[in-house]
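Chemist: Kindly generate the corresponding structure for this input.
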Amino acid sequence: MDVDAAVRAGVYASATAYAPYGSTGPEQRPVTYTNTTGTAVTLNLSVAATHAPEGMFRLSDSRVTVPAHGTADVTLTIDGSGSPGGRSYSGQILATDADARSVAHTAVSLGPVRHKLTVHFKDADGNPLPGVFDLLRSGDSESLPVLVGDSGTTELYLPEDTYSALAFKTVPGVHGPHSWGMALLGDPEIRLVKDTTVTFDASRIERIETTVPQRTEATYQRLDYQRSMGGMTYRTGLETQTAYDSLWAQPTAHKVTHGDFRVSARWRKEQPALTVSTRTTDFTDVLRQDGVTALPTGTRKLALVFAGNGADADYARIDARGKAVVVRRNDDVADGVQAANAVAAGARLLLVVNNEGGRALRGYGEPFGPPVALDVALLSTDEGEKLAAQAKVRAAQVTVTSQPVNPYVYDLLSSWHNEIPTRMTTRADSRSLARVDVAFDSPLPDGSGGEFRYDWIPGSGWTFGGPQPEPVSGARTDWVSTGDYRWNQEAYASGVVYEIGAKTAYRPGSRQSEEWFGPIERPHLNDAYRSPLRIGDSMAIDVPAWGSRDPIGLSQDDTGTTTQHMTLSQGGTTLGEGVFSLVEGRAPGPGKLPYRLVVTGEREAPFTPYSSATRTQWDFVSAAAADPEAETVLPLVQLDYRVELDGAGRAKRHATLTVTAAHLPDAAHVGHLGAPALELSYDDGRTWHRADRIRGGGFRLDAPRGAEFVTVRASARDTVGNTVQQTVTRAFGLR
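Modeler: Purely as a prediction, here's the structure:
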């Protein structure tokens, strides 16, 4: 079925019509058309089956009128009497509207033995409901979306095989009937060896939740599954963000034995940005909106009043100055107008009762303009109406706690293998989680930017998510789930740099630290970014020039003051050049030859005095793989630096600087790496001093009085001739 067209038209049809070989006579199959619109629709019907004998697929009517919010049937006759034995035929019934636009398809076929799969959709009360599910057959890498109409039932005739049939469905959440939860329904393993029925049953769902010791709110949520059958893997998921307050799943009746199945739930939980409570009620479904001026950090009590729909006239009878005001969202007074009226009335906080299902994150400031001069939060309908009732009481008060910058974050992942169990609520704490002390050293005064931590599950080369706006200045304590998966974090300082950290697997109860945006910034690669590759004789090398510590760093400076240049050569012949982070070139032949990559970067940046210029030269050997389509990771040796710095990026004059060298994962043609060498300059590279290695493997600085910066020149070599030499001018400062 053409799902997009069906949705646009509001009309859809039975998905399949089938008859098996060896029928004693013509077989008749009903084809049902469902109209979800308020207007009757007339469809023109035809059969397209190019290779089928004439008359094999016959319709009872060439036109059908489907009443508004109703159904209409036609009959398909499948007559295989004139076909050669054992041959399969297929085609489709095309349904077009008066403008000849295709609005629905029905697949038709005559072929080997098939069985009927009957699917029922039921809501939490056992009533039928419409839906869409993903049907996946063993050996397929993509699923077939199947629509189920208002009857809550559909029938499919499918070849004998193993299938997965799963759907994401909105269900009532935990904050009342108007709140939303997201549920995974269906069966991940259907052995279709006979007629079978599957029920997507929302009355049988169990909650998926991970609780933590501190009070939190979910700022990111996701439910996804990965199904492998017949040598192929399919993965899909739904990111519910803040509109949904809970995750759910229908437990499986048996364990998956054909292939592999994993269902995962992912949360980012943070200290609530805004909490609201009264003497009798703690409201746990409060969502601070975008484009607002957050209340300062801290707890305060505010008088509480109700201002109806938030129109100007609603404030005529109340004193809102310095108070928290409750209004109902409505179609008559726009969001921005509600906020402007509250500002004009002198309100300090606007609390909006949602008039739609779930919770929405809306913008209350002018697009691309300043935020509204007021804090605004949304409550879901059921919670909001409770607050509205209390706001109407004389002398009502509300206690409000504001936390504009989150001091802690929980990045949580729970997964279940080859089943969906009946109990999916777990508790995580410092013994089961890993602690990560994160330090953001944004070069911007306001710390504007964002970050996110991505999860990587076994067997999947991609993941979900995206950076969320977060201040990237100061310290934060992160707690991260541990298990058979890895994490990588990404962060950006707006208009300056985007950094991508390496993939990491954490141990339960462990503690580690991560630093962002600080010195030493230089060309660097890790396993979360594109590997430098050779395919046949083609090379593609992407090396961002401004990585700090473990992350790689992509410049986002569009002022022209930050530049990067790359040159790839072989034996004195230039193979390619690039003026950003990518260079491409063709090797002169498949044999093993030496190559050179030179990456230079320069910047005159007002936001930092460090890494004003860098030059990195990689000499490496490479040969084409035996398989001309195979990807080979080029052996670019990576250098990493560690030195203790203060908040201004400065080290003590006799501090210890550690340099380590490593090969990229899966790099080809590599040898054993020797210890790195280091030279230091305290006059921007005019003179150099070989640094002496001290006990423990580091190098000791010996900065003269009056020196302000340290320039480094490090090098490393392996036993097959792969080398790196990296110079960073003004790598860091001196106290």
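Chemist: From now on I want contacts and neighbour counts done on CA atoms only, so please keep to that.
Modeler: Noted.
Chemist: My understanding was that Leu304 contacts Ala389; is that so?
Modeler: No - Leu304 sits out of contact with Ala389 when judged by CA atoms under 8 Å, with a separation of 10.8 Å.
Chemist: These two - which one has more neighbours?
Modeler: Neighbour count, other CA atoms under 10 Å: between Leu304 and Ala389, Leu304 has more, with 28 against 12.
Chemist: neighbours around Ala675, how many?
Modeler: 14.
Chemist: how many neighbours does the closest residue to it other than its chain neighbours have?
Modeler: Spatially, and ignoring its direct neighbours in sequence, Ala675 is nearest to Ala716 (6.6 Å; CA to CA, 6 or more residues apart in numbering). Ala716: 23 surrounding residues under other CA under 10 Å.
Chemist: which residues touch Ala716?
Modeler: Contact analysis of Ala716 by CA atoms under 8 Å, 6 or more residues apart in numbering lists 637, 661, 673-677, 723-725.
Chemist: Next, work out how far apart it and Tyr157 are.
Modeler: Using CA to CA, to the nearest Å, Ala716 is found at 64 Å from Tyr157.
Chemist: before we move on, what SS does the spatially most central residue of the chain have?
Modeler: Nearest to the geometric centre of the chain sits Gly465, at 1.6 Å (CA atoms, centre = their mean). Following DSSP: H, G, I helix; E, B strand; the rest coil, the label given to Gly465 is coil.
Chemist: That one and Trp456 touch, don't they?
Modeler: No - between Gly465 and Trp456 there is no contact under CA under 8 Å: 11.1 Å.
Chemist: quick one: contacts for the residue lying closest to Ser548 once chain neighbours are set aside?
Modeler: Distances taken as CA to CA, 6+ apart put Glu521 closest to Ser548, at 4.4 Å, once the chain neighbours are dropped. Contacts of Glu521 were listed using CA under 8 Å, 6+ apart, and they are 545-549, 553, 610-611, 728, 731.
Chemist: One more, please, to line up against the first structure:
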Amino acid sequence: MNRRTPRLIGVAALCAALSAAGQLPLSGASGASGVAGSDRLTGPASRSAVVGLGQGDRVRLTPLGQDGRQVIEPLRSQDGTTPGLLVSTDDHGTTLRATDGSGEPTLVDGTAPTTTRATAADLVELNLDAIARDGRAASADVTVYDVVTGATQAVRRIPGDPDAACSTKSFEDSSCVLVPPGTYSVMAFVNTMPAARPGTARERTVQNVSLVGDPEVAVEASRDFTFDARRARPVEVRTPDHRTKVNADGAMQVGYSRTAANGRKIVRQYRPSAMLDQQFFMEAAAPVRNGALETLTRLRLEAPDIELTVAGRALHPEYYDQVWFSDVITDFPMYDGHDRLRVVDVGHATPADLAGKNLRGAIAVAERTDDLSVAEQSNAAAVAGAALVVVHNDGPGDNDDPNGTGTKLQVPTLRLDRAEGEALKAARGRVEVRGETASPYLYDLVLKEQGSIPKELTHVFRDRDLAAQVREIHGQPTVDSTFSEAAYQYQPEDTFSISTMYPFRGGARNRVEHRVPDPDTRWTYATVTPQTTYNALFPHPPVLPMTLSDPDLVAYESAGRTTKPVGTAPVTAAPSTFRPMERSGDQMRVAIDGFVDADGNHGTSYSTNSGMSTLLQIRADGELVGETDNLPSGVAVLPAGDSRVEVSFVADNPQPWAELSTHTESVWTFASTTVPAGEVVTQPVILADYDVDVDLRNRVLARGPRPVGFDVRLAHAPGAAASPISDLTVEASYDDGRTWRAARATGRAGGRWHVELPRGTGHVSLRLHAADTAGSTLDQTIVRAWYVAR
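Modeler: Modelled structure (predicted):
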């Protein structure tokens, strides 16, 4: 008889397989309703989902835990840019809108806010306009909110459609809103545009953003509101213990929450796409009397990536955005070091301008022109010997337009406004240049003002007053590793967090991170290796990176010092922390994370055209009941009653970036039985937690004749029935698993074992077998677990 092999290939195939068996899929895996008890399965219903915001803008929403928290990742469009986002949250739900988009916000959670209901006789008209910091008319996003009852909430984008009627709608492109008389918060995010762009344009690049308005004002009759960004003061940070600067994309977020007197609350967050000044501004506000007000600004400061000093005067250079000239940060030239260089005026950097110029080791200063792209100007000067190129604007203000993309730069290339460019060209003698490509420290600061907004918004932080976290980024033993990173902060009311994936330059290394102690701000992290691509200008082979996410949220309640390692060997597979192996009725959910490091950071691996291949198989009493070589998760139907279940996951990673864990195989076996309706049981799988004293290159130094040792802790999945571990055997190989030798394992208290390896050098592979007294077993093989050096 032909027997069809059951497969677990994503949700669609899972639904089909279970429907064919006469059963419905579990809600924990597919989002559909299931058999009795299936809706009690824990964990997010799916992995990530891509949501369109209109005009080609998209974001990815990724569940981060079992309590509904999600990460919002703005996705790059075809030109390499990401949308700026306005995130609006209230007691109805959460919406997203691109800062330069049009149309209504996109609902991503809950229900849309309702329109104010009132008779025309009860309404007053509010007419809205905005002024930028340079005095021009500006665009703004305005929220009007009733701070007594929270019943009225209206969002307006100004300047709006001049033909739109004044209405009570909850959202409209209009400079007018109708509301009942009352006490309101009337606040706006005002964009100041670059000098060469129209003041009211809605574009991805802005000069700066200001939060202005009145968080509590009585509205008795129709009136005008003007949101004047010139009244706002800069939010600034000083760090006396280190030289710092808000480098590119370091002005991350500005926003506020407003709680009405009856407890209803709105939250508004602005995440810019590209901001030339890297600075936020806020207007002062008196203490509120109804409810509560809190503002939040997030700034990311590092060692200045580039500095130019002319005769003691510090200029304000910035790199052009790397997205126009490269796909990864290692292909983007940056200046590293400290020197004094000559300055040469090269006009527009045409062949005629460069003829006869001695540029060797000099700073070439060019004026921007519409006739040449920045890359053409810079590369021409580089060919002539320039060590650094500065392009200054040919008109008022700043200008980051590259005037063309798709060409790699040969030397570091900076921009200046016209006035500072002329000052640089006029410099006598040499100019001091200082650059730092890999800052040894980071200040990731969430700054809050509560109850009011003071006139002075300069914050001074000494290191001793901040929480310090030493980030330990581990890489490959002999291959240079590249990384990207993101940090996500959550406030108590947040179910969504937005961050930016930043390049982590300098390879495997330590970095000290400083944060403001605050029990209400919780953090989690993600690290990717190799580095993520931020554009697709140049062809490159497909890659499946290892994305390691922190499974926990941590709040830093006081100053102090902690460590946060990631990428620590060995990396192997384990059941998902967020979606444990659980059974309800005769259906068992399985979700395996193929990348799990020794510190519990986790990520998914699956078969792709990168060369990465995986296979998840589930057997009951020796019979295959499900398998997939795609995302390793799904629901398997087990036979009724008692059975012995085996879950195996095999991964092969031949990608050039992966020197370690090139082949891993994990097999969990355990007894399982039908679970009564309405109940969920976590299966008794054994987990191995390795503790190896590796360096940042995941190497262990063997000292003399002493054997290399490590610890391993064996335990069952949280919530599962736990029987004592009765057996552990470990073997080691120094030839990628062709031959094996026994290691010595000694049991210790608390489920810990100490293992001593047989003598050898190079990449060491492990083969582990563990068993408990109830018959659960774990067999785990890791080829090239770490590197032993002598």
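Chemist: before we move on, the earlier item: possible to save the contacts of Glu521 of the first structure as JSON lines with neighbour count and distance to Gly310 of the first structure?
Modeler: JSON lines is the format used below for the contacts of Glu521 of the first structure (neighbours: other CA atoms under 10 Å; distance: CA to CA, whole Å):
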{"residue": "Ala545", "neighbour count": "29", "distance to Gly310 of the first structure": "52"}
{"residue": "Trp546", "neighbour count": "25", "distance to Gly310 of the first structure": "49"}
{"residue": "Gly547", "neighbour count": "28", "distance to Gly310 of the first structure": "49"}
{"residue": "Ser548", "neighbour count": "23", "distance to Gly310 of the first structure": "49"}
{"residue": "Arg549", "neighbour count": "23", "distance to Gly310 of the first structure": "51"}
{"residue": "Gly553", "neighbour count": "29", "distance to Gly310 of the first structure": "47"}
{"residue": "Tyr610", "neighbour count": "23", "distance to Gly310 of the first structure": "51"}
{"residue": "Ser611", "neighbour count": "24", "distance to Gly310 of the first structure": "53"}
{"residue": "Val728", "neighbour count": "27", "distance to Gly310 of the first structure": "58"}
{"residue": "Ala731", "neighbour count": "24", "distance to Gly310 of the first structure": "56"}
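Chemist: Among those, which are located in helices?
Modeler: Residues of the contacts of Glu521 of the first structure located in helices (DSSP state H): none.
Chemist: from those residues, which is closest to Thr71 of the first structure?
Modeler: Thr71 of the first structure has its nearest neighbour among these in Gly553, at 57.6 Å by CA to CA.
Chemist: Translate Ala545 of the first structure into the numbering of the second structure.
Modeler: In the second structure, the residue matched to Ala545 of the first structure (TM-score structural alignment) is Gly594.
Chemist: Its match reaches Asn601, doesn't it?
Modeler: No - with contact defined as CA under 8 Å, Gly594 of the second structure does not reach Asn601; the gap is 11.0 Å.
Chemist: and Ala273 of the first structure, how far is that from Leu444 of the first structure?
Modeler: 22 Å.
Chemist: Looking at these two, which is more packed in?
Modeler: Ala273 (21 against 17).
Chemist: what's the counterpart of that one in the second structure?
Modeler: Per TM-score structural alignment, Ala273 of the first structure is aligned with Asp305.
Chemist: what lines up against Thr729 of the second structure once you look at the first structure?
Modeler: Using TM-score structural alignment, the equivalent of Thr729 of the second structure in the first structure is Glu679.
Chemist: burial count for the residue lying closest to Ile592 of the second structure once chain neighbours are set aside?
Modeler: Take Ile592 of the second structure and drop its neighbours on the chain: the residue closest to it by CA to CA, 6+ apart is Pro575, 4.4 Å away. Counted with other CA under 10 Å, residues neighbouring Pro575 of the second structure total 23.
Chemist: For Pro575 of the second structure, list the residues it contacts.
Modeler: Listed by CA under 8 Å, 6+ apart, the contact set of Pro575 of the second structure reads 581, 590-593.
Chemist: Next step: those residues restricted to strands.
Modeler: Those of the contacts of Pro575 of the second structure mapping onto strands are 590-593, per DSSP state E.
Chemist: For stretch 247-254 of the first structure, which outside residues touch it?
Modeler: With CA under 8 Å, 6+ apart as the test, stretch 247-254 of the first structure has contacts from 181-188, 200-202, 204-209, 223, 265, 419-422.
Chemist: Roughly how far does Ser452 of the second structure sit from Pro304 of the second structure?
Modeler: Ser452 of the second structure is 32 Å from Pro304 of the second structure, by CA to CA.
Chemist: if we can go back for a sec, what is the most widely separated pair among the contacts of Pro575 of the second structure?
Modeler: Taking CA to CA as the measure, those span a maximum distance of 11.7 Å, between Met581 and Asp593.
Chemist: what sits against Arg453 of the first structure?
Modeler: 411, 487-490.
Chemist: For Thr309 of the second structure, which non-adjacent residue is spatially closest?
Modeler: Using CA to CA, 6+ apart and skipping the chain neighbours, the partner closest in space to Thr309 of the second structure is Glu432 (5.1 Å).
Chemist: Does the aligned partner of that neighbour in the first structure belong to a helix, a strand or coil?
Modeler: When the first structure is aligned by TM-score structural alignment, Glu432 of the second structure is paired with Thr399. Look at Thr399 of the first structure: counting by three-state DSSP, its state is strand.
Chemist: so what corresponds to Glu451 of the first structure in the second structure?
Modeler: When the second structure is aligned by TM-score structural alignment, Glu451 of the first structure is paired with Glu485.
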